[in-house]
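A.B. asks: Sharing a sequence plus its predicted fold:
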Amino acid sequence: MMIHPQFDPVALALGPVEVHWYGLMYLLAFAAAYGLAWYRSTKRDTWSTDMVSDLIFYGALGVILGGRIGYVLFYQFGELLQNPAYLLKVWEGGMSFHGGFIGVMLGMWLFARKYKKSPFEVFDFVVPVVPTGLLFGRIGNYINGELWGRVSDGGYNWLTYFPQAAGVDMQQLQANPALQNLMLEVNGQYLLPRHPSQLYEAFAEGLLLFIFLWWYSSKPRPRMAVTAIFLLGYGLSRFIIEFFRQPDVDQGFILLGWMTKGQLLSAPMIIIGFILLIYAYKRGIYDWGKQGAY
């Protein structure tokens, strides 16, 4: 088992200017999205490389605004009611994937209106590059030692002791003394082995989903199908990995005694993705390739 390295939150310092790891991950995510979208635009007659800059701009606004607003609405609504200015306190952290995804979809809808395209033509074009952002984002979560997984007694070599979880570990030890058999003392803190769920998500929602979507979208597919596969792929990955991820302290299990907020928000993605996929193939409209129709 491993002890989580206590990374310096500052990845790069240039005099008074400090670049934090999470900010660097966002930068890498946007750079990867731009490069991949630029490459995709060279393979589509109805797309130009000039459109890509606009596309990434709308997408970046959607990620940042939607991610923050979604986090506050989904996870900190009580705080918002007590202090509406909390929405603007971005320096305190807090971003939601589901909020960011809704924000990106709204941004893509505005982009589609500007360029007189079908919204799903734009969605199908952009979603294959989204998992790279998830990959870098989850790596950033791991570096920061946040969003760690649940305690496990499985003895897997990759289980990790997170010093950042010391407070929660102590509460679990007090509630269940039998866990003392798993305990490790690190610098005076009593820690429990946890799943590095951030890396599970980076692998499943990021790398694997990217590879599959990139392959799937490289051939003509019915309009909406690529978007549907993304919804299904992310929704299923997130729903399953939530069983290994520690529920947010202020949320816990919110339904049926086992369902987390992340699972509750992912379930509609799975349902909508499944319905869209069936509808896409039944409708059979193609935006590019030999079967292209508009």
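C.D. replies: Perfect, thanks for sending it. It should be emphasised that the depicted structure is a prediction, and the values quoted were computed from it without experimental measurement.
A.B. asks: rest of the way, CA atoms for contacts and neighbours
C.D. replies: Noted.
A.B. asks: the strands in this structure, which residues?
C.D. replies: Assigned by DSSP state E, the chain shows strands spanning 2-3, 10-14, 17-20, 160-161, 184-186, 189-191, 193-194.
A.B. asks: Report the distance from the last one to the chain centre.
C.D. replies: Between the centre of strand 193-194 and the centre of its chain there are 22 Å (Cα atoms, centre = their mean, to the nearest Å).
A.B. asks: next one: the fourth one
C.D. replies: Relative to the chain's own centre, strand 160-161 is displaced by 22 Å; criterion: Cα atoms, centre = their mean.
A.B. asks: I'd assumed Val226 was in contact with Ser217.
C.D. replies: Yes. Between Ser217 and Val226 a contact is recorded at 6.3 Å, counting by Cα atoms under 8 Å.
A.B. asks: Give me the common contacts of these two.
C.D. replies: Pro128 (Cα atoms under 8 Å, 6 or more residues apart in numbering).
A.B. asks: check contacts around Phe239.
C.D. replies: Contacts of Phe239 (Cα under 8 Å, 6+ apart): 262-263, 266-267.
A.B. asks: Could you dump those residues into a markdown table and include distance to Arg194 and neighbour count?
C.D. replies: Below are these laid out as a markdown table (distance: Cα to Cα, whole Å; neighbours: other Cα atoms under 10 Å):
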| residue | distance to Arg194 | neighbour count |
| --- | --- | --- |
| Gly262 | 18 | 22 |
| Gln263 | 19 | 23 |
| Ser266 | 23 | 21 |
| Ala267 | 25 | 17 |
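A.B. asks: putting a second one here so we can go through both:
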Amino acid sequence: MLMYPEFSPEAFRLGPIAVRWYGLMYLFGFFAAWLLGRQRSKTHPFMTPARFEDLLTYGICGVILGGRLGYVLFYDLSAYLSHPASIFAIWEGGMSFHGGLLGVLIAMALWARRMKRPFFEVVDFVAPLVPPGLFFGRIGNFLNAELWGRTTTAPLGMVFPGAGPLPRHPSQLYEAVGEGLLLFAVLWWFSSTPRPRRAVSGVFAMGYGLARFTAEFFREPDAHLGYVAFNFLTMGMVLSLPLIFYGAFLLWQAYAAAPNIPAHRAQ
């Protein structure tokens, strides 16, 4: 059994301003996306550095607005309706990946329309840049001692503050590895070779859905929701299942429509 190494939610202070670990993790994720995007733009003629930085601005807005609104709507609407001001307290945690994904997709659609580019051409470019942000986000959950796992007797069991005396899976770290590191490795490798349009997006959707669905077996269901279906499915599972099936559909569509045409040439 491991003891949780208690962290202060504040990384440091700048005078009266507290800089929190949770916020820093988002900055690290955006910085990683910026670095990787500049590298990736070298192999995508339509994406200049200036265009990518403009696109990244759209994406950041989509992540923050969509992630927060998604959490409010999917996970704890009644509590936020009782205290509307707390909706804006994102430094306390409470961001939904699925809401953030919807926010990013809307942002990408707006950017693609403005630049007169095909929607999936833009999404295929962006997809490999997302997992590092997921990695840092889950590390932020761990540092915040939130979203801990189910009780366990496994050697990796950890006693989290506020979660009772029993050891629990450090499921935040499991998700950091699965949704972050492993998914990034697969996507970066897969997208390093020209693929039919929609294929990279399909691998991302299916890969994230599978990683999140698996992690939910180790993650404690939200206390105010519990199991939302069949005394088995959590909200995270319910929201991930459509991603798995849609990702598989995108892959089938990509290779059925253009089995031998790389995405870079399928204009």
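C.D. replies: Alright, I've got the coordinates. Remember, it's a predicted structure, so these values are computed and weren't measured experimentally.
A.B. asks: that older thread, which of the contacts of Phe239 of structure 1 remain contacts when I look at structure 2?
C.D. replies: Retained contacts for these in structure 2, judged by both residues aligned by TM-score structural alignment, their matches' Cα atoms under 8 Å, are 262-263, 266-267.
A.B. asks: Would you mind putting those residues into TSV with distance to Gly284 of structure 1 alongside?
C.D. replies: Compiled in TSV, the kept ones among the contacts of Phe239 of structure 1 are given as follows (distance: Cα to Cα, whole Å):
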residue	distance to Gly284 of structure 1
Gly262	33
Gln263	31
Ser266	27
Ala267	26
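A.B. asks: ok, back up a step: mind checking which of the strands of structure 1 is nearest Leu110 of structure 1?
C.D. replies: strand 17-20 (31.0 Å; Cα to Cα).
A.B. asks: In structure 2, point out the residues matching the closest one.
C.D. replies: Aligning strand 17-20 of structure 1 against structure 2 (TM-score structural alignment) gives residues 17-20.
A.B. asks: contacting residues around that stretch?
C.D. replies: 9-13, 91.
A.B. asks: ok, now with 6 Å
C.D. replies: 9-13 (Cα atoms under 6 Å, 6 or more residues apart in numbering).
A.B. asks: Please apply the same query to stretch 124-139 of structure 1.
C.D. replies: 25, 29, 33, 198, 202, 206, 210, 213-214, 226-227.
A.B. asks: Let's see that with 8 Å instead.
C.D. replies: Contacts of stretch 124-139 of structure 1 (Cα under 8 Å, 6+ apart): 22, 25-26, 28-30, 32-33, 36-37, 40, 198-199, 201-203, 205-207, 209-210, 213-214, 217, 223-227, 230.
A.B. asks: In structure 1, which helix is the longest?
C.D. replies: If you go by DSSP state H, structure 1 has its longest helix at helix 49-75.
A.B. asks: Remind me what that one packs against, helices and strands.
C.D. replies: helix 21-41, helix 77-82, helix 97-115 (3 or more Cα pairs under 8 Å, 6 or more residues apart in numbering; DSSP states H and E).
A.B. asks: From the chain's centre, how far out is that helix? Work that out for me.
C.D. replies: 13 Å.
A.B. asks: Which residue range of structure 2 does it align onto?
C.D. replies: The aligned range for helix 49-75 of structure 1 is 49-75, by TM-score structural alignment.
A.B. asks: if I look at Gln189 of structure 1, how far off is Asn83 of structure 1?
C.D. replies: 34 Å (Cα to Cα, to the nearest Å).
A.B. asks: Compare neighbour counts for those two and give me the winner.
C.D. replies: Applying other Cα atoms under 10 Å to Gln189 of structure 1 and Asn83 shows that Gln189 carries more neighbours, namely 15 against 10.
A.B. asks: so what's the more buried one closest to, chain neighbours aside?
C.D. replies: Sequence neighbours aside, Ala166 is the residue nearest to Gln189 of structure 1 in space, at 6.4 Å (criterion: Cα to Cα, 6 or more residues apart in numbering).
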